[in-house]
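Q: Below: sequence and its predicted model.
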Amino acid sequence: MARLAEFFVGSPYLAMSLDQLGREQLRLDLTQFDCMLFVEQLLAMVSADSFVDFADRTRSLRYRNGEIGYCTRQHYFHDWVGSAQAQGVIESAPVWSAQATRNLPLNFMSSHRDRYPALQAPGLFDCIRAREQGRRIEQHYLPLASLEAALPSLQSGDIFAVATRVNGLDVSHMGVLVREGSRLDAIHAAPGRGVMRSRSFVRYLSSVPDAIGAVIVRPQMVQ
């Protein structure tokens, strides 16, 4: 994961990469990314033995039960991770030192319909709203104040997501951790910057607006 992430540093950013015009289809792009497309394709790529296998693994990660559709897409990091864990791609329920837990609603999409072009279609909006109606999740994360203590247990290839205080949303960004000796960096697809390496994960995370900490998950294949 870490070596692949480094290879793509410098690639351009494409906002809402999957929300292009037209019918929902399996979109693959190794030339430009938003943060989720970047991490998702890396995770699919590390264990694929062919392009067809890469496409199939991406589909399985992206869509509920592999069924391609806007309403079956894993729009929230919490759901994406749960699906990846069920498939054995990400380790189940990692516990980090000084981890905290919070209970929060997942309804950002239906509460901000104007930000999602696809939700202007009544059928898609009704489907998303029905899925989010009254939904709450339990999120395990490392608070900002606890990150330094947890750093020694984190390693290259771990996936991070920025836990946010924005109402109705679980995370606001994601990327891959890369260790350089005692220093831990973040490689991520950043708006206006493209795929970049932020030196010092703690310093980077502390600079993200509305961040309260980080959700860390570990791919199964990382040694």
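A: That came through, no problem. These figures come from a predicted structure and were not determined experimentally.

Q: From now on I want contacts and neighbour counts done on CA atoms only, so please keep to that.
A: Noted.

Q: Around residue 10, how many other residues sit close by?
A: 15 (other C-alpha atoms under 10 Å).

Q: Now it. Nearest residue, chain neighbours left out?
A: Setting aside the residues directly before and after it, residue 10 is nearest to residue 195 in space (C-alpha to C-alpha, 6 or more residues apart in numbering), at 5.3 Å.

Q: I'd like the next helix or strand past the longest strand anywhere in the chain.
A: The residue-count maximum for a strand in the chain (DSSP state E) belongs to strand 171-180. Next in sequence after strand 171-180, counting helices and strands by DSSP states H and E, comes strand 183-190.

Q: where exactly do the strands run in the chain?
A: Applying DSSP E to the chain gives strands spanning 100-105, 136-143, 159-164, 171-180, 183-190, 194-198, 211-217.

Q: what residues does the last one touch?
A: Among residues not part of strand 211-217, those counted as contacts by C-alpha atoms under 8 Å, 6 or more residues apart in numbering are 90-91, 94, 140-145, 147, 158-165, 205.

Q: hmm, back to that, quick one: the strands of the chain as TSV, columns for distance to residue 151 and mean neighbour count too.
A: Output for the strands of the chain, formatted as TSV (distance: least, C-alpha to C-alpha, whole Å; neighbours: other C-alpha atoms under 10 Å):
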stretch	distance to residue 151	mean neighbour count
strand 100-105	15	13
strand 136-143	10	17
strand 159-164	12	24
strand 171-180	10	23
strand 183-190	7	24
strand 194-198	16	21
strand 211-217	11	23
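
Q: let's bring in a second one:
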Amino acid sequence: MPFTTSEITTFMKKSARPASSVIRLALIPLCWLLSLTIQAQSGIHRLFEQKMDLPESGSIGTQMLRMSETFLGVPYVAATLEGNPTEKLVCKFDGLDCTTLVESSVALAVAKMENPTFEGYKNELTNLRYRNGDIDGYASRLHYFLDWLYENEKRGRMEDITAKLGGVPYRKEINFMSNHANLYPALAPTEVWEKIKEQENEINKREHSYIPKTEIQKAEPIMKNGDIVAFTSSIAGLDVNHMGVITKIGNRAYLLHASLADKKVILSKLPLAEYVASVPKHTGIIVARLSEPKTHE
């Protein structure tokens, strides 16, 4: 912790050092923290440049998969977007959960093909993560996958292809966050809880599709590298449990994801259908495909 004013005064009385020396000592922890911040910022910029140096692929899906593969082995870190006093854009490459893996990979792929600068990456990440690209408090973040997909499809970044893959109606009341506000400290203010509740009501007015777990293998041949897959939930009020990126090997689809069990980003050993069958709380999948972006000049 930095020195307090009273600690500086006491130290000056007991020390023969001039006040300027004491103040310099007091500034050491602050300088150290600033140095760490600068190192972290330079580290993520260096990693970003390395990712931008990868060869450009012919399609956004392949580019998406290539970017997600650069995170293989990166540690799983839960709740990477939580805990800030005020809502702000969080950019991390050294610790990811399932959501930030997908968002980071999409933003990197789009930046590579449209605007290969760190500002371009941050702009796309902001547009992906926040309603209308506006960071305006906790409720401006797209917390539910169904809402995230709806908003990003509306702006033309991706398409929900679940119905095209043989999906059936996904009828479920979404209200997990408002019903479990005790799990979300940011929902303590009534006005924030009310905004989340309003968003849940809007989600529940829309039509959704999913592919039941027994039908997934039939859809695997139609999936493509870089498709985004989310796993529908048996938990009351919750839309999905998990998400990741599709990797095709022959006609089978595999899952590249940030795994809580393995504590890192991995490629699944089992094909997608078998993986979902092995997880009782997964009832099926929702699949999204990125739209081809404007090629940067």
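A: Looks like it arrived, so ask away. Remember, predicted model here, so these are calculated numbers, not experimental data.

Q: rewinding a little: now the strands of the first structure as TSV including distance to residue 7 of the first structure?
A: Formatted as TSV, those follow (distance: least, C-alpha to C-alpha, whole Å):
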stretch	distance to residue 7 of the first structure
strand 100-105	33
strand 136-143	28
strand 159-164	16
strand 171-180	12
strand 183-190	10
strand 194-198	10
strand 211-217	21
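
Q: can you tell which of these is closest to residue 121 of the first structure?
A: Nearest of these to residue 121 of the first structure, taken as C-alpha to C-alpha: strand 100-105 at 23.4 Å.

Q: That closest one - contacts with which helices or strands?
A: strand 136-143 (3 or more C-alpha pairs under 8 Å, 6 or more residues apart in numbering; DSSP states H and E).

Q: And the strand it packs on, how far out from the chain middle?
A: Remark: strand 136-143 of the first structure is offset 14 Å from the chain centroid, using C-alpha atoms, centre = their mean, to the nearest Å.

Q: other SSEs contacting it?
A: strand 100-105, strand 211-217.

Q: Redo those as TSV? Include distance to residue 9 of the first structure.
A: Shown next, in TSV, are those (distance: least, C-alpha to C-alpha, whole Å):
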stretch	distance to residue 9 of the first structure
strand 100-105	32
strand 211-217	21
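
Q: For residue 19 of the first structure, find the nearest of those strands.
A: Short answer: strand 100-105, nearest of those by C-alpha to C-alpha, at 23.2 Å.

Q: In the second structure, what stretch matches the closest one?
A: The aligned range for strand 100-105 of the first structure in the second structure is 168-173, by TM-score structural alignment.

Q: Then stretch 6-13 of the first structure?
A: Aligned using TM-score structural alignment, stretch 6-13 of the first structure spans residues 69-76 in the second structure.

Q: Next, the buried residues of the matching stretch.
A: Using 16 or more other C-alpha atoms under 10 Å as the test for burial, stretch 69-76 of the second structure gives 69, 70, 71, 73, 74, 75, 76.

Q: which residues sit in contact with the second one?
A: Contact criterion C-alpha under 8 Å, 6+ apart gives residue 51 as the residues in contact with residue 70 of the second structure.

Q: For residue 113 of the first structure, see how far away the residue sitting furthest away from the middle of the first structure is.
A: In terms of distance from the mean C-alpha position of the first structure, residue 122 ranks first, at 26.8 Å (C-alpha atoms, centre = their mean). Using C-alpha to C-alpha, to the nearest Å, we find residue 122 of the first structure at a distance of 11 Å from residue 113 of the first structure.

Q: circling back: of all the helices and strands packed on strand 136-143 of the first structure, which one is nearest residue 30 of the first structure?
A: When those are compared by C-alpha to C-alpha, strand 211-217 sits nearest residue 30 of the first structure, at 22.8 Å.

Q: Please consider this matter closed, and thank you.
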